[in-house]
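Chemist: Got a predicted structure plus its sequence, pasted below:
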Amino acid sequence: MQNEMDVHHNIERNIVKEIMRECYPKKIYPNENFVAYFIKLLLLDPNWGVTDDFVTSRENVAKFVAFVIRKLEDKNDPKLITLEMQFYFTCNLENINNVVKKNRGEILERLVRLKNEICRVNNPDSESDVDNIMKLIVFYITLVSGLGNPMENEVYLEALAAFKSVMNEEEVKEFMGFSLANKEAHLSQLVRVVGGIRLFNKSCDLGGAQILDLPTLLDQAVYSIKEEVQAVLKKIMDKVNVLTTIVDKSYVLDQEGDHGEFKMVCKLSNEEELNIEEIKDLLIFYRQCELFIRRVLEELQNIEDHSNDIYEGFQLTLKEIFQIVNVKIAVPARMVFPLFEVLSNKWTELQNQVMLLTRYSKIITNLIGFSKNVNFNKEQMDSILESTGPHTDAQRLQETANLRIKSLNPEVEVTKLQNFPNIDDIYLQYLGFCSWKLVKTKGGLIPGNPSMGVATYKKMNFVFSVPQACLEFSRNPEELVHEVLHLGRKKPHLINFLLIKGQLEGVADVAELTKVKGHVKLTQDKKIQTKYISRSKIDRNYYWNVWDLKRQALQLANLSKRKTVSTQTHKSHFINTVNTQTYEMRDKEIQTKKDNYTNVPKPSTFIFGLRGRRDDKQFTIDLTRPV
């Protein structure tokens, strides 16, 4: 199994290299990792014919590479921009927790030389060496804790005073004699303790140079970014409402058949159908934007809540320290130093929230950049809507709130929304979009209404926009699920949006997920007209049966082997004799071809002057006989 995965990975890597090589002459410069992401989605469809044997499937690979390059050339295609946006959010939003670790690691990596310089000194020779070591330690503590710039004199003196309250010169000399591992552990503890002392002094108005008021700044930044994100979300939802209304109005329900089956019929002309395909792709793009923006809003709210919890813990720790050191000349280090460390850790957590907030702000900026690359013609959309305005999702839900869905299949169980113990924990397939309309409109995203009921099939929950959709779904639910997967193969930007990648990987070896149904017509009325009436002709010697021809051939073959004799009786003497004459076959020769040949003279030359001459005047004599 592992070998197969390695082979498949090597094939994908080779295809990516070939695509990048072919893109360079065309002046296309895509991200190599994005190309790998794109082809992984495309190769979930086995109909491309790209197998593990790269040589035998070379022709299919060439077609696949050409297809990918054509898609990469159209930079304004909503489908390609949707995939690029999905790739960007997958790389940034999903792994955002690693941002803090990465930033902390970069800070420590930049200070490695400073730390090594502190740790390599074992026995300082003079007081100046001790002072130099203390200065290096103060610089290291201040930079790691992020509490100001130690190059500023005020910050340095404040940090030096906090450090001397923890370690004096004798203790510094003792510290220099520690092993390397003990020195590094002691330095890490000093960063927390000294940082906690400086934060405590700031709360007492006894210092705090260049220490920012992070709680206040965080509150202001979260509020500002949330306002910006909500403004972007409002603009996107306006476009989503327009596009959803156009798609919904372009298809109508039609009932046919003896069983009252429903189908979706597009009421647009051929030219308008081409436009509706682009509109559906635009709708997918803006729905994906909506999903990511709402995700960012949730994360911003989490940052705000978590920051408030951290700040509350910070205040409680400060209060506890005040209670210990209040009206006391000396306090045991074992009682107060752990609290200083807690105080420093709380402040570090607030700094981490600032890093996350900065990253989310950058994500929103890039999201706005993706939306600017998409061509949304508002005038064209308004002309398609004509006098009817766009409907919001809330209005659609209100229109069908009093309706109820029904099932024709015992395997499809319909449950009222009120009967679920916890509505928020219900996972709806395809993000709550109507799966039947999604298939019948070939990618139209129409929200379902859970208020009508939830249909459960094989532990999967489905919602629908109209009751008729549930009826059609219940006739053959398995087929509709496969049709959604087939749609994902044709529209790869739907795979991660609808969260069906895992299902497609499960059917990666199945070429045909759906069967095309042919409509058999039993009877049909037609009118015909003939230009003229032809006279009938009956051939008496015509045989339609091949065995009659064979029988006749055998009879003729038998006659050729018989001998003809004549007899005459008294009653038949009046019959006249018929004479026949035959000619025997004769042999004749015919010549149609004549063989002939020609002789050409043999080339012959003589070089005069090769022997007996002292000069270099040799020449060639042609002795060839003329023709």
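Modeler: Thanks, I have it.

Chemist: When you work out contacts or count neighbours from here on, use the C-alpha atoms and nothing else.
Modeler: Will do.

Chemist: What residues sit buried inside stretch 344-362?
Modeler: For stretch 344-362, the neighbour count (16 or more other Cα atoms under 10 Å) marks 344-354, 356-357, 359-361 as buried.

Chemist: ditto for stretch 46-57
Modeler: The neighbour-count check on stretch 46-57 (16+ other Cα under 10 Å) flags 46, 49-52, 54 as buried.

Chemist: can you point me to the longest helix in this protein?
Modeler: The longest helix of the chain (DSSP state H) is helix 270-325.

Chemist: got the angle between the helix or strand following it and helix 270-325?
Modeler: Under the assignment DSSP states H and E, the closest C-terminal helix or strand after helix 270-325 is helix 333-372. Helix 333-372 runs at 170 degrees relative to helix 270-325, counting by axes from the mean of the first three to the mean of the last three Cα atoms, to 10 degrees.

Chemist: following helix 333-372, which helix or strand comes up?
Modeler: Trace forward from helix 333-372 with DSSP H and E and the next one is helix 378-385.

Chemist: ok, and what's touching that next one?
Modeler: By Cα atoms under 8 Å, 6 or more residues apart in numbering, the residues outside helix 378-385 that reach it are 242-243, 245-246.

Chemist: Just give me the closest of those to residue 412.
Modeler: Proximity of these to residue 412 (Cα to Cα) peaks at residue 245, which lies at 29.2 Å.

Chemist: List the buried residues for the strand or helix carrying that closest one?
Modeler: For residue 245, the element it lies in under DSSP H and E is helix 214-250. Residues of helix 214-250 classed as buried under the neighbour-count rule (16+ other Cα under 10 Å) are 214-215, 218, 221-222, 225-226, 229, 232-233, 236-237, 239-248, 250.

Chemist: next one: that helix to chain centre, how far?
Modeler: How far helix 214-250 lies from its chain's middle: 24 Å, per Cα atoms, centre = their mean, to the nearest Å.

Chemist: So which elements touch it?
Modeler: Secondary-structure packing of helix 214-250 (3 or more Cα pairs under 8 Å, 6 or more residues apart in numbering; DSSP states H and E): helix 270-325, helix 333-372, helix 378-385.

Chemist: hold the first one in mind and look at this next one:
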Amino acid sequence: MDRISKIVADIIARCKYEGVEVSDTLAAFICRTAVQEDSNRFCLDGDVDSDGVAALTQRSVTSLLQKDSPSLETIKMQLDFDLCYVKHEEEVEKFRAAKAKKISNLHRSIVLLQPSGTGDFETLTTLYRQIFTLLMVHADAEKSGDRNIEREVAAALESVFPRIGLKSFVSMAPDDKKFQLKELASIVGGIRLFNKEIGKGGAGISLSLGPSHTIRDNVTSVSKLASEEVEEANQVCTEYTEVLLHIHHYNVKDNVTAERVKRWQEELNNKRQFLSYLQSLYEDIDVSTEKISRLTSSFDNELNTLKALVGSRTSLPKGQVYPVFEALAKAWDELEAEHQLLLARSRSIKSLMEFKDSFTRTLSPQSEWILKAKRAGMPPQEDWFEHSESENQPKNALGAVTRHEAKEGTADDSNGNDVPVRMSVDSTPEFMQLPLEYQGYCPWTIVQRGGLLLPGDPSLGVIQYKNAYHVFVNERALDEFMANPQLYVSAVHDFVVRKPELIYLLRLQESFPDTSMASLMKMTNNRTHVHPLLAPNAVQKVDAGTSTPIHFVEKNLDVNYEWNEWSLRRRAIKIANLRNYKTVSAQTTLSNFRKDVDQQVWLPTDNTTQTGHDKGTNPTKTITYFAGLRGTPSDKRASKYVDDDDEKESKDDDGRPAIVSYTFDL
């Protein structure tokens, strides 16, 4: 990693010493393409000696110090355009995200702010101020300090949502509060827009659809600029194509060298890349223009509705006018957002225009070769290259497909992806939506004509080979490709390795992942990080986890330590008892190879029992009660068990109650 970063830093330093400022992105890209061109010698994933590092650095510096090089300018344009395009888009998205975050935070604070009662004037005042701040954020005037904007927003707020309405607002549910805040912001914004249109306000609203026509003027100027540049670039590409076709078709050798033809093809590649970017931006601008036109019509309709409702009246029903204000504000927000995207694409066009004349054209519009090509006229497409032999015969490759193996079919043919299939308009319903390989350029001319980029003709048929769809300039190119498709696919890949500016022009990013510009866009501003273009392949990773115990075991503690003397006494008795134990072992003839088994037991303890003995006393029991309270029985009969003395006493009894006591010995 350190070696790679040092190589890039060395390349930048040496270029700076020569008076050429080179970005780390460009230096890393050139270094990576040099590695791909000679991967056997420069293997950054392995060990590279000092001579290899010096050679890699020198080759990269030589490529970067080229003067007036169309190939180098094409690479610079590719890097700069992709980075600038994403940068401008991210600026718009970043502004939107920051504004949305501020609004979300204010919504949260307003919802959570709850007064203690209706008499909590301090909290209610703070709540009203936060609502005012929210409206200022919606108006993009939070930090402007413009008193006119503050007065307009305050007046609109007091009109739509007076302070007396705070009592009902604080009693709402959180979701209802957020909904009310969104409606309030839209209504206040609609009021300010309406006041601007009638000339009674609208401070801070820079854009307009009124007399100045700011948005309409911007749309018209940007669309016109893109259209004119596309037309001009298309004309330049046509001139280069006519001259190169004239030279290749008629095999012209007088007054033109191979180096001059190669230079013209490099210039054509640069112009085609320039045209491709312009067309992409023009398509985006065209979509934005259509959307802005639709939003402008919607805005004008809502505005006219408001003017018809208001007229000369000073008051209107809220339920009738507020929805129109809200719709007006929403249409304006969408219109303003799309206008910001349009301006971002306009800045991308300005960045791209820096590469319009970044090198000296050797084929000027007044060149004699352009006049010759126009006088000779464009040859019929089916006769192209009939009078010339192929300049670069590709070497035979494995996996060649003979002519009789090729077949015709449709896009649904899934058997034999290695066999080319010729698809026509009649047999393929989605013919016009097929993603063409090499951005629609003919692979045969790239290989046979030294990198000449000519658009293929889909009407001849589309060749499906390995889930890729190829088009060709004529039947000859199509037939030769179908005879050996793998040969041409490999040859195009090898040619692009030597011409790295074609990687993104032909959209071969998947074939060259090390030069992916997506990784460039993710590059941070921290220069200490290794550039993704030069970073080695990622090492294999595995999932791993660690766990720690909740309670750590202290190693310095003696688990056998005892401080209690009774525990120590028990341990001493146990050790003393071990002296009286016997060790018994046995060994037989068959067990002499087995391990010794010892057994040690405690001595049996003395078992005793203890029973209880119940003992008690039984005292006498004396019972005392009154007798004769109900009188004596009339029939007095004497028991035969009564003694004579008792009988006498009973006779002497006069029948009065008496106290009787009995003593029982149990």
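Modeler: Ah, there it is. For clarity, every value in this text was computed on a predicted model and none was experimentally measured.

Chemist: so what number do they get for TM-score?
Modeler: Overlay of the two chains. TM-score (TM-score structural alignment, normalised by the length of the first structure): 0.63; 481 aligned residues with a Cα RMSD of 4.8 Å.

Chemist: rewinding a little: farthest-apart pair in the buried residues of stretch 46-57 of the first structure, please.
Modeler: Of all pairs in the buried residues of stretch 46-57 of the first structure, the most separated under Cα to Cα is 46 and 54 at 14.2 Å.

Chemist: burial measure for the alignment partner in the first structure of residue 160 of the second structure, as a count.
Modeler: Matched by TM-score structural alignment, residue 160 of the second structure corresponds to residue 166 in the first structure. Applying other Cα atoms under 10 Å, we find 15 residues neighbouring residue 166 of the first structure.

Chemist: ditto for the one 4 residues further on
Modeler: The burial count assigned to residue 170 of the first structure is 10, neighbours taken as other Cα under 10 Å.

Chemist: and it, what is it in contact with?
Modeler: Residue 170 of the first structure neighbours (Cα under 8 Å, 6+ apart): none.

Chemist: what does the one 10 residues further on give?
Modeler: The neighbourhood of residue 180 of the first structure, defined by Cα under 8 Å, 6+ apart, consists of residue 119.

Chemist: Look up how far residue 121 of the first structure lies from it.
Modeler: Computed as Cα to Cα, to the nearest Å, the residue 180 of the first structure to residue 121 of the first structure distance reads 10 Å.

Chemist: now swap in residue 401 of the first structure and tell me
Modeler: Applying Cα to Cα to residue 401 of the first structure and residue 121 of the first structure gives a distance of 77 Å.

Chemist: again, but for residue 143 of the first structure
Modeler: Counting by Cα to Cα, the gap from residue 143 of the first structure to residue 121 of the first structure is 20 Å.

Chemist: Using CSV, lay out the helices and strands packed on helix 214-250 of the first structure together with distance to residue 157 of the first structure.
Modeler: Listed next are those as CSV, based on distance: least, Cα to Cα, whole Å:
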stretch, distance to residue 157 of the first structure
helix 270-325, 23
helix 333-372, 19
helix 378-385, 62
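
Chemist: Ok, which of the ones you listed comes nearest residue 554 of the first structure?
Modeler: Among those, helix 270-325 sits nearest to residue 554 of the first structure (Cα to Cα), with 64.4 Å.

Chemist: Strands along the stretch 351-500 of the second structure, start to end?
Modeler: Assigned strands in the stretch 351-500 of the second structure, in chain order: 407-408, 421-423, 462-465, 468-470 (criterion: DSSP state E, counting those that start in this stretch).

Chemist: What's the match for residue 499 of the first structure in the second structure?
Modeler: Mapped onto the second structure by TM-score structural alignment, residue 499 of the first structure lines up with residue 507.

Chemist: Next: residue 607 of the first structure.
Modeler: So, by TM-score structural alignment, residue 607 of the first structure is left unmatched.

Chemist: and the residue nearest to residue 607 of the first structure when sequence neighbours are not counted, what element?
Modeler: Excluding the flanking residues, the one nearest residue 607 of the first structure by Cα to Cα, 6 or more residues apart in numbering is residue 620, at 4.3 Å. If you go by DSSP H and E, residue 620 of the first structure is part of strand 619-622.

Chemist: re the thing from before, may I see the strands of the stretch 351-500 of the second structure organised as CSV, with mean neighbour count added?
Modeler: Shown next, in CSV, are the strands of the stretch 351-500 of the second structure (neighbours: other Cα atoms under 10 Å):
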stretch, mean neighbour count
strand 407-408, 14
strand 421-423, 22
strand 462-465, 26
strand 468-470, 22
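
Chemist: now for those strands, which one comes closest to residue 179 of the second structure?
Modeler: Evaluated with Cα to Cα, the strands of the stretch 351-500 of the second structure place strand 468-470 nearest to residue 179 of the second structure, the distance being 51.1 Å.

Chemist: and that closest one, which stretch of the first structure?
Modeler: On the basis of TM-score structural alignment, strand 468-470 of the second structure is assigned to residues 460-462 in the first structure.

Chemist: Quick check: the matching stretch compared with the second structure, mean distance?
Modeler: Mean deviation of stretch 460-462 of the first structure relative to the second structure after superposition (mean Cα distance after the TM-score superposition for the first structure): 2.0 Å.
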